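*Asks:* got a sequence here, can you model it:
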Amino acid sequence: MKSNANPQKSLIDIVLSPYWVRRWGLALLFFICLGIVYLSSKGVWLIGFLIAGACMGAPVLLATMVNTKVGVYMMVSIAFIMSMFLRLIQGVPIGLLMDFTILLMTVGELLKDIEKREYTFFKTPLSWVVYIWMGWHFLELANPEAASRVAWFYVARPAVGYIMIYFVTYRFLNSRTEIKKLLSLIIFLSFFSGAWGVAQFVFGYFPFEMNYIIQNDAVHLVFIQGRWRSFGTMGSPAHFGVIMAYMVVFCILLIGFKKTFWGRFYYIVVIVTCFMGLVYSGARSGIAVIPLAGATVVGLSKNMKLYVTSLFAGIGLFFVIIMPTDNYHIKRIQSTFKSDEDESFQVREKNKEMIIPWIMAHPMGGGLGSTGVWGQRFSPGTFLANFPPDSGYVRVAVEMGWIGYLLYLLLWGAVLIKTLLMYLKVKDEELRWIAIGIFGALCPLVVVETAQDIVGKLPSNMLFWIWVAMLLRALEIGTIPNRESIYDEPAEDSDK
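*Replies:* Next up is the predicted model:
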């Protein structure tokens, strides 16, 4: 016989019941609003604004633990617009917010593994080389040559944190639909940044952008040969130009998979906008990405039409390089392929020759954050603080030693070789072209890193790991034609 008596509830069960949670929440919200009104009435509007922002942002941050897709989308969006926001409101610790969000996503995924007793979060096709690369970052904390341990914290925190984005992204990109959604977000953000760069060229910099440039003595970076360079929402014209360049190639490849007129029209607008942004950035490294990405795409496509198209494109580029002109933008493009006439290139080469003996004598380098902006901030007056790390490879070699440089090459080699071997097994046409597009973004960076530190700074340092995760998932799903998810069996019809 069942008892009609209700089971005895503890005080915690009663307090955390939906009935009381709603009332505690309403009471808390009332007092928070009251506090904001009081602070605003006293003129302390900034604190009130921050409290209101925290109340709205806290649920979003907590949601990233449950649904990591929200966190990845938010991280990608912030990466694209963070530099623009920091020019508007300087000193806001957005980097710490990003790190905390990444931590929440990682903890959320680990808790899911513990609950299911399936510890697969860190299991990916490239985990071993990622562990090695992360491990060397941690070993750099014990570098006896490091002039500042604080600089290590500032550099290693995002470097290791963004690697976690790779694991999180790889986990949730388990279907064709998720890959295409994230790709669509990146394309839209690139279009937005490109449009911002075009607006900078047509109308000039916004007042807050010009104020930032003057205050930070950055005129020499954006004003060259009597022209102001566009940088969109990125940190510099070089980063802006590189991203615009490979998005042009990417969208050209994928436009054929848009079935509607408006879908193709949108991609054409993105292509034109990003190409204009590339030209107005004056980024020679970005110009170099176009033929490098094109060569990568043609080499992987096995498509006769692309072979013929690339031949005519190469002939056209050759005439652009040799043609006499007074147009600033064309002359800027021409200078990309005339390094012997480029004074800045010659200076970078001399710096490399000068620093190589020092690198060979320091297997662990001078420590993370010992060069560039971080070096001038945390170890001013030192030899490395005054050394300009114009190249990504040089920066790694100087800060992490020749051992770190070899590990960096190992990372690149493992990523490219593993994914190329997986590419040979892909049978799905759409995912094959998505993979080719990602190859077209990654492979040029191998060359561009010799002249610019692209992968080491936002948004490319985050996009690099997202591209790798997306590439792996596209290749895994694409081994079976028309498959929607990594867990699905072959489907009869494509769900494109």
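*Asks:* from now on I want contacts and neighbour counts done on CA atoms only, so please keep to that.
*Replies:* OK.
*Asks:* how many neighbouring residues does Lys418 have?
*Replies:* Burial of Lys418 is recorded as 13 neighbouring residues (other C-alpha atoms under 10 Å).
*Asks:* Gly369 now?
*Replies:* Counted with other C-alpha under 10 Å, the neighbours of Gly369 add up to 30.
*Asks:* wait, it sits on Gly375?
*Replies:* Yes: contact status for Gly369 versus Gly375: in contact at 5.6 Å, counting by C-alpha atoms under 8 Å.
*Asks:* what's the overlap in contacts for these two?
*Replies:* Counting by C-alpha atoms under 8 Å, 6 or more residues apart in numbering, the shared contacts of Gly369 and Gly375 are Ala151.
*Asks:* for the helix or strand hosting His239, name the packing helices and strands.
*Replies:* Secondary-structure assignment from DSSP states H and E places His239 in helix 237-254. With contacts defined as 3 or more C-alpha pairs under 8 Å, 6 or more residues apart in numbering; DSSP states H and E, helix 237-254 has these neighbours: helix 176-203, helix 261-281, helix 284-301, helix 429-448.
*Asks:* run this one through as well so I can compare:
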Amino acid sequence: MNNDPLYTTNRDRLKDIWLIPGILISIFLGWLVSGKGMSVGVLLSVFPFLAGFFVLIFLKPRIGLIFFLIYCFIMPTLGKHIDGLQAGLGQDALLILTWLGIIFQRTRVYKFRHLNNDLMWLTFVWFVITVLEIANPERPSILGWVYEMRSATLYWILSVPLVFLVFNKKSDIDLFFNIIIILSLIGAIYGAKQLMIGPDAAENRWLEAGAKKTHVLFGKLRVFSYYSDAAQFGSSQAHVSIMCLILASGAHSFSKKLWYAFAGVIIFYGMLISGTRGALFAFVGGGATFLVLSKQVKILILGGVLGLAFLGMLKYTNIGSGNQQINRMRTSLDPEDASFQVRLINQKILKDYLASRPFGTGVGTIGMWGVTYNADKYISRIPPDSLYVKIWAMYGIVGFILWLGIMLYITGKSAGIIWNTRDPVLRNQLAALCGGATGVLLCSYGNEVLNAMPTSAIVYISWGLIWLSPRWDKPQPKTIEI
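*Replies:* This is a model prediction of the structure:
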């Protein structure tokens, strides 16, 4: 009787009844994907993994900060390849989840007293100033403020204290370098693929949507790899490359030196193919910082001569003129360059406009978010081109002086900490961190570098590690095993 298709037992009925909600859920999900696009389907398919990941962050908040750093590299390409995905919000989510994991942690007590230091207070001061800009007399859009303040201060104030709380072991410096070097190296290789084979379909759609006018010049592609754009790709590659080359000169084993030198050269190639002229100044700033911190007059003189010779070669000779990337880099040293002249004109316009506005026009009134949410403001029509100019426009001359003072203090204090570090390996690592951050600060005059990912995350974590380093320093120089 059990073989009779019309016969069912209560047990069979109980088992099969679950098909009904399963079918209904499948129909609903199919409708949702067909109506809302594949991005919803992708999110639904990865939901179980996300749930497990959230639990992992709550158990080990340190993992949240590590994944935040990794995500900052791959986030832009996710946005290009998955239509409708607000990939940038993933950065906010990772930082907030990490903080929630710390707050609700039951198995470990975090030493919040370590947050009482000058770096944290300066970070907090800049956050307060940004919040006060909501009341700017120009009455900027609150939505413009929300989106702009994320890069201007939110990631800064959320990530720096996490370094003191969950990324505070000496071995974390090596982990940090490994993550950013490997991801940058992959970025350079992927960029070479774009140059030699071409962008994929999603990247071509992004180019055709408007990016082509700045990324295809004279028929040549400005490579952007999996970064947000060519400018950020080139600047980030320069940032990590100079760090690698500084590490290659340190008191490390031969195999490590070889690894750092190899990575530095390949990543430098990534900078070249980006066609980003301002990235050159990351090398100038980072190299000069390292030479000063080396405490060796011979290295300082030799490095200075080599650096000046390289800049002189670009400015006064035609060496490498057959290479498109070198030619474009050469224009960064030409004061008569048309692009540079346009920037000077825009700065003159802003100078006149901001003369009666000592506190600027408000956060989010210039640049991309200015065009989107403050289109009624005159200043939104003027491209800032530079982070310095953007800070000046949004915060006014008063805010700009405070911001620049904070940056100079952090740079000077970092140099002082490194100068007094006795462990040769640690000192070399800190010099790489400081040199990279200083180079970013310098090349931010030409592009919005410091407020873009992954550069922001790298610099903020670098600051925290430098501040933590005195507790790891050894009274006697460390012996290096080769």
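*Asks:* circling back: got a list of contacts for the helix holding His239 of structure 1?
*Replies:* 187, 190, 194, 222, 229-234, 267-268, 270-272, 274-275, 277-279, 281-287, 289-290, 293-294, 433-434, 437-438, 440-441, 452, 454, 460.
*Asks:* what do you get if the cut-off is 7 Å, keeping everything else the same?
*Replies:* 190, 194, 229-232, 234, 267, 271, 274-275, 277-278, 281, 283, 285-287, 289-290, 293, 433, 437, 440-441, 454 (C-alpha atoms under 7 Å, 6 or more residues apart in numbering).
*Asks:* can the helices and strands packed on helix 237-254 of structure 1 go into a markdown table with extra columns for mean neighbour count and distance to Trp128 of structure 1?
*Replies:* Formatted as a markdown table, those follow (neighbours: other C-alpha atoms under 10 Å; distance: least, C-alpha to C-alpha, whole Å):
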| stretch | mean neighbour count | distance to Trp128 of structure 1 |
| --- | --- | --- |
| helix 176-203 | 19 | 24 |
| helix 261-281 | 21 | 36 |
| helix 284-301 | 21 | 26 |
| helix 429-448 | 22 | 20 |
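*Asks:* distance from the helix holding His239 of structure 1 to structure 2 after superposition?
*Replies:* Aligned to structure 2 and superposed, helix 237-254 of structure 1 gives a mean residue distance of 1.5 Å (mean C-alpha distance after the TM-score superposition for structure 1).
*Asks:* give the aligned range of that helix in structure 2.
*Replies:* Per the alignment by TM-score structural alignment, helix 237-254 of structure 1 matches residues 230-247 in structure 2.
*Asks:* return the distance of the matching stretch from the chain's centre.
*Replies:* 11 Å (C-alpha atoms, centre = their mean, to the nearest Å).
*Asks:* likewise stretch 109-118 of structure 1?
*Replies:* 27 Å.
*Asks:* the longest helix along structure 1 to helix 284-301, inter-axis angle?
*Replies:* Counting residues, the longest helix found in structure 1 (DSSP state H) is helix 392-423. With axes from the mean of the first three to the mean of the last three C-alpha atoms, to 10 degrees defining the directions, helix 392-423 of structure 1 sits at 20 degrees from helix 284-301.
*Asks:* mean deviation (superposed) between helix 392-423 of structure 1 and structure 2, please.
*Replies:* Relative to structure 2, helix 392-423 of structure 1 is 1.4 Å off (mean C-alpha distance after the TM-score superposition for structure 1).
*Asks:* what packs against that helix?
*Replies:* helix 343-360, helix 460-477 (3 or more C-alpha pairs under 7 Å, 6 or more residues apart in numbering; DSSP states H and E).
*Asks:* residue range for that helix in structure 2?
*Replies:* With TM-score structural alignment as the criterion, helix 392-423 of structure 1 aligns to 387-418.
*Asks:* and the nearest residue to Ala248 of structure 2 once chain neighbours are set aside, how far from Ile246 of structure 2?
*Replies:* Nearest non-adjacent residue to Ala248 of structure 2, counting by C-alpha to C-alpha, 6 or more residues apart in numbering: Lys257, 4.4 Å away. Distance of Lys257 of structure 2 to Ile246 of structure 2, computed by C-alpha to C-alpha, to the nearest Å: 10 Å.
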